[in-house]
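1. Here you go, sequence then predicted model.
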Amino acid sequence: MYSPARISSDVFAAWRSLAADNRSGAGEIYVRAVRTLRDHFASLAEGPEALRDWPHWLHGLLQAQSMMAPLYNLCNRLALALECGEPAQPRNEILKILDEELAHAPSRESLMAQHASQAISSWRRVMTHSYSSAVAAALQHAQTANASLEVFISEARPMNEGRRMAERLAQAGIMVHFFVDDARGRFIAAVDGVLLGADRISENVFVNKIGTASLVNLAGQHGKPVFIVSQTNKCWPSRLHLQEEAGHLPDEIWPHAPANVLLHNFYFEEIALAPGIGILTENGLLTPAALAAYFKNFVPAKFWMHRA
């Protein structure tokens, strides 16, 4: 049974900060989590006694950001290392894993941006939704070859992360069109395609900010191609269920709502991974066969059997 009392005050505070972050992209949150774990493991003494509470540290991270598959993959990799009983100094093995993640994260994002910009090299107008550091990097890379690139961004209620995307791209010199979510129908015919981020990709669905499903449907109705820009660490098998998203503060959508008005505030939704939706990763286009092979070969840690 997960117990917050068995997490150090520094780590608990870091997880609370991550839980409150509803504006950063998944990639940015991932790096913050890796750095926190790296600092924590580095502060521990050698030997198994210092590591006895590691399941609680990982549980706390997953409770903080329950929808982000990269964190689940990170926890799975760490758990496998800690469960195997080898090497003699498991703390050093964990530090090696975390250092590798910090070292390779920038290059993976750069490669992903290159592959995505090549895939949309013929596009002059792109539509996206909310904020994604991966999509932003891809669009900025695409601009180097296409100075006339224009990006159409919907605001992404309730937290309006689309504004952050608009600000970042505008500061990079990209022409931005910004509008409320339900205005996308006015602009979809004018764009060449849709570029999206993701927090999780499973066999038949992907998870992204709420409002994505209607944009994907709209793109399908108008025959517009859709690409997801995602590192492979966002792939997570559906047989290992993620925690359900809890509803968020109702005041975020309507402060002081009248009596008898029930407010439902969610940030994420599942979108069908329909045929024709391309997935662009640090390794290039992820084919359906490659995605199926990834899940077939996935090795889960025993850690998942004991989650409560």
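-> Received the coordinates, thanks.
2. okay, CA-based contacts and neighbour counts for the rest of this
-> Fine.
3. Quote the end-to-end distance of stretch 247-255.
-> Its first and final residues considered, stretch 247-255 spans 15 Å by C-alpha to C-alpha, to the nearest Å.
4. for stretch 130-150, same thing?
-> One end of stretch 130-150 to the other measures 16 Å (C-alpha to C-alpha).
5. buried residues in that stretch?
-> For stretch 130-150, the neighbour count (16 or more other C-alpha atoms under 10 Å) marks 130-143, 146, 149-150 as buried.
6. Tell me how far it lies from the chain's centre.
-> 18 Å (C-alpha atoms, centre = their mean, to the nearest Å).
7. that older thread, quick one: which of the buried residues of stretch 130-150 sit in helices?
-> In helices, defined here by DSSP state H, the members of the buried residues of stretch 130-150 are Ser133, Ala134, Val135, Ala136, Ala137, Ala138, Leu139, Gln140, His141, Ala142, Gln143.
8. Now for those: which two are most distant?
-> Ser133 and Gln143 (15.3 Å; C-alpha to C-alpha).
9. if we can go back for a sec, looking at the ones in helices among the buried residues of stretch 130-150, which is nearest Ile253?
-> So of those, ranked by how close each gets to Ile253 (C-alpha to C-alpha), first place is Ser133, at 24.3 Å.
10. Look up the closest residue to that closest one, ignoring the ones flanking it.
-> Gly25 (5.4 Å; C-alpha to C-alpha, 6 or more residues apart in numbering).
11. Put this next to the previous one:
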Amino acid sequence: MYTNLLEEIKSDHVSGASEISRKACSAFVTFSSEVQAKSKEEYFDKLLKLGVDLAFAQPYMASVFNLANSILYYVEELLPTLSLEELYEFTKDKAEEFCYNSLNSMQKIAKRGEILIEEGSKVLTFSSSGSILSILKKAKEEGKKFEVIACESRPMFEGRLLAKFLGDAGIQVTLITDAAMGVFAKEATLFLVGADSISEATFVNKVGTKYLCLLSTEHEAPLYVACERSKFISEGWRFKPMAWGDPKEVLDFELSNVKVENPYYEEIPLSYCQKVITNEGFLSPEDIPNLIRKTRLCKKLMQHLKSF
């Protein structure tokens, strides 16, 4: 059921934004086959509710918002001309198209990004990003010999998953604690990070990423952000507050007079990165605002999101 997928998406604090957006695609596909509506207007209202629920399930992952917005925008546009059955099929097709494009985007990002990996490179990365994994695996497939320094990314340890995937691909990995970044940064020749969203002047990623960016500046090593174009979102409609996780993920018992906080994401200036590696090519931070302005918005979706 699509409601089960929604709950799965809501509770997923380990997967990258690209993987979660593809789960959201599955929710739309399942919805289009399960939902019952007596009119096109009722169908759109139910589709809108799913889009809003998905946007709030992972509010800091722009690709989920962009998927929901894209489907709702075009369904609303076609509401007067398509039959109810055609709207079901159109929703399914748009979600499957988004998923296909996402997977295809990974291949393009990998092909473009692997040129940054040179023989003997030492790549420092943080958290777990499908784009970064694709780039590093592609470089390995091209026969390059290099090493990766992966931070474990507390408290959910998704960096350990990345290290496992890289190790299984035959890539040499050094897994370190997040606090040890400063010790190993001086060895790195390249810094690579993913992003959950990119706006006009900033990007959002797992807490700890900014520390890595500061270290890249200190050691004068290039830093690149890699992500799909579908993660671009305007500051004007991106969720501002950062998500906070369960304090028990950090400390599962109470201490007298001690407050535990567990932020998941942070906002980082794009000025730290040399380029953004996307499926549409290498983009400079200056290129991004113009691309974001081209996004068409579903007004009803925006009305719902602004009310919260």
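-> Structure received. Computed from a predicted model, the values in this text were never measured in an experiment.
12. and the gap between the residue nearest to Ser133 of structure 1 and Thr144 of structure 1?
-> On the measure of C-alpha to C-alpha, Gly25 of structure 1 and Thr144 of structure 1 end up 23 Å apart.
13. which one in structure 2 is aligned with Leu37 of structure 1?
-> In structure 2, the residue equivalent to Leu37 of structure 1 is Phe28, according to TM-score structural alignment.
14. and that match, that's in a strand?
-> No: secondary structure of Phe28 of structure 2 (DSSP: H, G, I helix; E, B strand; the rest coil): helix, not part of a strand.
15. is it true that it touches Lys94?
-> No: using C-alpha atoms under 8 Å, Phe28 of structure 2 makes no contact with Lys94, being 9.0 Å away.
16. who has more neighbours, the two?
-> More neighbours surround Phe28 than the other of Phe28 of structure 2 and Lys94, with 29 against 20 (other C-alpha atoms under 10 Å).
17. For the more buried one, give me its contacts.
-> Contacts for Phe28 of structure 2 (C-alpha atoms under 8 Å, 6 or more residues apart in numbering) come out as Tyr2, Leu50, Thr91, Lys92, Ala95.
18. for Glu245 of structure 1, same thing?
-> Neighbour list for Glu245 of structure 1: Ser66, Met67, Phe266, Phe268 [criterion: C-alpha under 8 Å, 6+ apart].
19. tell me the SS of it?
-> Strictly by three-state DSSP, Glu245 of structure 1 counts as coil.
20. Skipping its backbone neighbours, what lies nearest whatever residue of structure 1 lines up with Ala139 of structure 2 in space?
-> Aligned counterpart of Ala139 of structure 2 in structure 1: Ala142 (TM-score structural alignment). Nearest residue to Ala142 of structure 1, sequence neighbours excluded (C-alpha to C-alpha, 6+ apart): Ser117, at 4.6 Å.
21. Mind telling me what that neighbour corresponds to in structure 2?
-> By TM-score structural alignment, Ser117 of structure 1 lines up with Glu114.
22. and its match, that one's in a helix?
-> Yes: with three-state DSSP as the criterion, Glu114 of structure 2 is assigned to a helix.
23. Could you double-check that it sits in contact with Ala139?
-> Yes: counting by C-alpha under 8 Å, Ala139 is a contact partner of Glu114 of structure 2 at 5.0 Å.
24. what residue of structure 2 matches up with Cys75 of structure 1?
-> Using TM-score structural alignment, Cys75 of structure 1 sits opposite Ala68 in structure 2.
25. quick one, what contacts that match?
-> Taking C-alpha under 8 Å, 6+ apart as the criterion, Ala68 of structure 2 is in contact with Gly51, Val52, Leu54, Ala55.
26. Please flag which of the residues you listed sit within helices.
-> Per DSSP H, the subset of the contacts of Ala68 of structure 2 in helices is Gly51, Val52, Leu54, Ala55.
27. Go through these and name the one nearest Val204 of structure 2.
-> Once C-alpha to C-alpha is applied, the member of those that ends up nearest Val204 of structure 2 is Ala55, at 15.8 Å.
28. ok, that closest one - contacts?
-> Neighbours of Ala55 of structure 2 in contact, by C-alpha under 8 Å, 6+ apart: Val64, Phe65, Ala68.
29. Go through those and say which is closest to Ala201 of structure 2.
-> Using C-alpha to C-alpha, the contacts of Ala55 of structure 2 come closest to Ala201 of structure 2 at Phe65, 18.8 Å.
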